[in-house]
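*Asks:* I'd like to go over a predicted model; first the sequence, then the structure.
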Amino acid sequence: MKHRAVRCVGAVLASLLILSSGSALAAVGEGGIPHLDGGELGLLWIAPFVGILLSIALMPLALPHFWHHHFGKVSAFWGLAFLIPFAIFYGWDLALYETLHVGLLEYLPFIILLGALFTVAGGVRVTGSLVGTPAVNTGMLFVGTVMASWMGTTGAAMLLIRPLINANEHRGSMVHTVVFFIFLVANVGGSLTPLGDPPLFLGFLNGVDFFWTTTHMLAPMALVSVLLLAVYFVLDTILYSREGPKRAASVESHEEKLGVEGKVNFLLLLAIVGAVLLSGVWKPGISFTVYHVEVQIQNLARDVLLIMIALLSIRLTVDESRRKNGFSWFPIVEVAKLFAAIFITIVPAIAILRAGSDGALASVVDLVSNDGQPVNVMYFWLTGLLSSFLDNAPTYLVFFNTAGGDAEALMGPMAETLLAISAGAVFMGANTYIGNAPNFMVRSIAVERGVPMPSFFGYMGWSIIFLMPMFVLVTFVFFV
């Protein structure tokens, strides 16, 4: 596997070197730094970006066996489908610069944080069995919603989905519980910190203060969460009363007392929060450059600390506990491979949007602005709807840059615009199975445990009925 990866990287670098003889059309900015003018790019350049996102959306459903074994090759194909033509037309120097820029400043920090949260959360195991009454189920959804902002939607979802399913094994109806779990724990609950959901972490990497989301997203997140929890409690109570109160009386359910294994991982979760906060408040003014890409020392320190925390979790957690938790490395490996292609193929899309009215996506820019003023309703709905069918992390980044990409301005006079982008990306990632990484993971675990989960479009029916009215309400309360 390692030799194959080395050969792949070598092939990419060799291709770039060979193709460097192509015409270098890129401009050179200040200090000799390569510069890509998005106004020169046509929409054909975003075809690989659309290709990887459509592959993620459709292949797991249409070609599940092929996708399971070859998703890494599909990801590499779309990445090279952009890089090779880009190197031909713009030269290897700009291709190398853009690859290093997005890799060192966005992709690696993103995947390191996600990997640390995944590893540490996977070391916490809830033992024993609860009985899935409406009160218990609603309580678990509430706890998961609160936890998601501090251990990530992926971490919280992977921690609680199995105990929730175990608690409801005696129930005749369980689909609604898993669906609302995806709504709340895997999406809406991650609204309050950059740790909660990948798009917010990308905002943090681009200069948004750590606690900006906590203060500004609290009101819309609380509104949607409380309403969804109330609707769920009523729905679950009705279904529970129809079934008749059943008790889980099997010997197996009482073999273990209710408890938690791997408690040290809660301390490690606090350490992750501390490492991320450190990079946001410690500004020593020290940096180094890698081919014109400036890497701040505080960000490097954060990533090193996160890797060390993940390694500590592996060392301090009993292997048997992870095994019983159903822990495997496949989900994070899949995310790492797929997002490598997403982050590199999104480069031209961001460049075009940054060109504004001079770019090929001027029509999109025009929808979210009126005489130079942002139309926040459109920012909320366009970010949200695209997050539903593409992926909320890159979609957030696209509209963040469409709004100017200046974190100070977006946190200040344009705070409502940043709120619209953030809420749209986080909330509406729940609309489909592919809107946010944990959604499909939760569905897969539920199906494996025998829960008859709805199809792709069946799940959308649930989201249209229960989520869309919430988002209309959020629109009128916060953005009109």
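*Replies:* That came through, no problem.
*Asks:* For the rest of this, base every contact and every neighbour count on C-alpha atoms.
*Replies:* Will do.
*Asks:* What about residue 213, how many residues nearby?
*Replies:* Residue 213: 22 surrounding residues under other C-alpha atoms under 10 Å.
*Asks:* Spell out the secondary structure type for it.
*Replies:* Each residue gets one of three states, and residue 213 gets helix by DSSP: H, G, I helix; E, B strand; the rest coil.
*Asks:* Comparison target, given below:
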Amino acid sequence: MRNGLGALGVAAGAFLAPVPALAAGNIGGASMGVAWALPFAGMLLSIALGPILFPHLWEHHYGKFAAFWAALLLIPLVLSRGFDAALGALLHTALLEYLPFIILLFALFTIAGGILVSGNLHGSPATNTVLLALGTAMASVVGTTGASMIMIRPLLRANDDRRHNVHVVIFFIFLVSNIGGSLTPLGDPPLFLGFLRGVDFFWTTTHLLPETGFAVVVLLALFYALDSWLFRKEEGYPKLKDPTPDRAIKLWGKVNILLLAGVIAAILMSANWKPGIVFDLHGVHLELQDLARDVILLVLAGLSLKLTPRPVRAGNEFSWGPIKEVAKLFAGIFICIIPVLAMLQAGRDGAFAPLVGLVSNADGSANVAAYFWLTGLLSSFLDNAPTYLVFFELAGGDPKALMTQGALTLAAISAGAVFMGANSYIGNAPNFMVYAIAKDRKVAMPSFFGYMLWSGAILIPLFVVQTFLFFR
């Protein structure tokens, strides 16, 4: 018992050790110990394991888990760093990162949820490959979540009379729910966080196009070969009854396509319009163009709700549950990551100096392959958005430097976060959503580890080849 109390005392000391008075927003990352990262680790582990170990408890109380870890960070931060420093850091994260991030996700989720594809096609290998290619292309425009919501049900309907259809959903997760979102900040949350940090909107389009194109072509070719083999294999069996006979495809909620164009225009506006008007709030500088962007995104989402007929959203089984969960969990993530980013910004003077050494060559240059694999492997099991931020800061955190002389390093971080989110059901938010929808439609989806057998056999060799081709 005494040893346990002693350990608690040591941990408390690590959090509450006094430091000199700090300015608003400066929490002294160089003087922080590794213990400050424990709430962040606890938050991510809760997200990774909660839905698996205690799904019913998690489903009803995930917000309380997020609040617990956030409080476990904020209370010691105020007590040891002072109210002004803690408030400044919290406002910086909330106003410059969390709110723009969640507003974009909300807008894409709302607008994409108003686009319905009705009708049914016959799930032949050629049709399935075309549908996967279309969804992959859409992912960088409407986001991986939006593209997954729009395309998964048409793909399931097309294959609901197939005996072998599990592989169709698995490749859908690989391509549409993950890799397809790698070409713009709209595609996947990590890239939008990079955009908020100063990465140009079209930087990923130009710098990840070869890596993305290679991965997409290889996976589509592999899918077509596998699906053709399974399709021929089914010819020897009696045909199954088709619960959704072939009908002409029809697109509903077309006004939302215009609204999506408005989302893109608003983000490009914030990147290119620099009026020089800045509002200061407790040391946090809010620029007019960013505020205008967020207001426009909210207006576009409101227009989508107003203009989209209710039956269209009902056809998509639209509900607010997923975006509520993302909003609550990411609030916890963004709070808990505050000291982690501060320690990473301290570089070799901070507690994560060994990690700096792990991604550095002997001459001090960046080990690009290590950035790709470390970002990717952590993104496979933790959320890929905060993982991206961690390695972005580890690489220096200067967007102008990373986009130029550090371009290969930033490409490796971006590709690792987006591509390897496909390695498990919990690597990216749409993965589990697609799994749940497919399982509800009676597709015999593999278990958590069964899915990883698929991703390990198909994706890991692909990523090894990409390492030698692009990240050396």
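*Replies:* That came through, no problem. None of the values given here were measured: they were computed from a predicted structure.
*Asks:* Quick check: TM-score for this pair?
*Replies:* Remark: TM-score between the superposed chains equals 0.94 [TM-score structural alignment, normalised by the length of the second structure]; 455 aligned residues with a C-alpha RMSD of 1.5 Å.
*Asks:* ok, now which ones touch the spatially most central residue of the second structure?
*Replies:* Geometric centre of the second structure, nearest residue: residue 189, 4.2 Å, by C-alpha atoms, centre = their mean. Residue 189 of the second structure sits next to 101, 105, 384, 385 when contact means C-alpha atoms under 8 Å, 6 or more residues apart in numbering.
*Asks:* Nearest to residue 198 of the second structure among the residues you listed?
*Replies:* Relative to residue 198 of the second structure, the closest of these is residue 101; by C-alpha to C-alpha it sits at 13.6 Å.
*Asks:* Identify the residue of the first structure aligned to the closest one.
*Replies:* Following TM-score structural alignment, the counterpart assigned to residue 101 of the second structure within the first structure is residue 110.
*Asks:* Specify the local secondary structure of that match.
*Replies:* For residue 110 of the first structure, the assignment made with three-state DSSP gives helix.
*Asks:* doesn't residue 202 make contact with it?
*Replies:* Yes - between residue 110 of the first structure and residue 202 there is a contact under C-alpha atoms under 8 Å: 7.2 Å.
*Asks:* Quick check: closest non-adjacent residue to the counterpart of residue 326 of the second structure in the first structure.
*Replies:* Aligned by TM-score structural alignment, residue 326 of the second structure pairs with residue 335 of the first structure. Spatially, and ignoring its direct neighbours in sequence, residue 335 of the first structure is nearest to residue 437 (7.7 Å; C-alpha to C-alpha, 6 or more residues apart in numbering).
*Asks:* now that neighbour: how far from residue 86 of the first structure?
*Replies:* To residue 86 of the first structure, residue 437 of the first structure is 28 Å away according to C-alpha to C-alpha, to the nearest Å.
*Asks:* what lines up against the residue nearest to residue 335 of the first structure once you look at the second structure?
*Replies:* For residue 437 of the first structure, the aligned position in the second structure is residue 429, judged by TM-score structural alignment.
*Asks:* Touching, that match and residue 143? I think so.
*Replies:* No - taking C-alpha under 8 Å as the definition, residue 429 of the second structure is not a contact partner of residue 143, at 11.1 Å.
*Asks:* which of those two has more neighbours?
*Replies:* Neighbours were counted for residue 429 of the second structure and for residue 143 using other C-alpha under 10 Å; residue 143 has more, 31 against 20.
*Asks:* Am I right that that one is in contact with residue 181?
*Replies:* Yes - if you go by C-alpha under 8 Å, residue 143 of the second structure and residue 181 touch, sitting 6.1 Å apart.
*Asks:* Please enumerate the shared neighbours of these two.
*Replies:* 187, 188.
*Asks:* what's around residue 277 of the second structure, how many residues?
*Replies:* By other C-alpha under 10 Å, the burial measure for residue 277 of the second structure, its neighbour count, is 10.
*Asks:* you'd agree it is up against residue 285?
*Replies:* No - judged on C-alpha under 8 Å, residue 277 of the second structure makes no contact with residue 285 at a distance of 9.8 Å.
*Asks:* one step back: so which of the contacts of residue 189 of the second structure are in helices?
*Replies:* Of the contacts of residue 189 of the second structure, the ones assigned to helices by DSSP state H are 101, 105, 384, 385.
*Asks:* Closest one of those residues to residue 456 of the second structure?
*Replies:* Using C-alpha to C-alpha, those come closest to residue 456 of the second structure at residue 384, 18.0 Å.
*Asks:* Around residue 243 of the first structure, how many other residues sit close by?
*Replies:* A total of 12 residues lie near residue 243 of the first structure under the criterion other C-alpha under 10 Å.
*Asks:* correction: residue 426 of the second structure
*Replies:* For residue 426 of the second structure, the count of nearby residues is 24 (other C-alpha under 10 Å).
*Asks:* In three-state terms, how would it be classified?
*Replies:* Residue 426 of the second structure falls in the coil class when you classify it by three-state DSSP.
*Asks:* One more: residue 405 of the first structure?
*Replies:* With three-state DSSP as the basis, residue 405 of the first structure sits in coil.
*Asks:* That one maps to what in the second structure?
*Replies:* Per TM-score structural alignment, residue 405 of the first structure is aligned with residue 397.
*Asks:* circling back to that earlier point, check the contacts of residue 189 of the second structure and tell me the two furthest apart.
*Replies:* Maximum pairwise distance among the contacts of residue 189 of the second structure (C-alpha to C-alpha): 14.7 Å, between 105 and 384.
*Asks:* okay, the two: which has more neighbours?
*Replies:* Remark: of residue 105 of the second structure and residue 384, residue 384 carries more neighbours, 30 against 24, as counted by other C-alpha under 10 Å.
*Asks:* So what does that one match up with in the first structure?
*Replies:* Match for residue 384 of the second structure (TM-score structural alignment): residue 392.
*Asks:* do residue 70 of the second structure as well
*Replies:* In the first structure, residue 70 of the second structure lines up with residue 79, judged by TM-score structural alignment.
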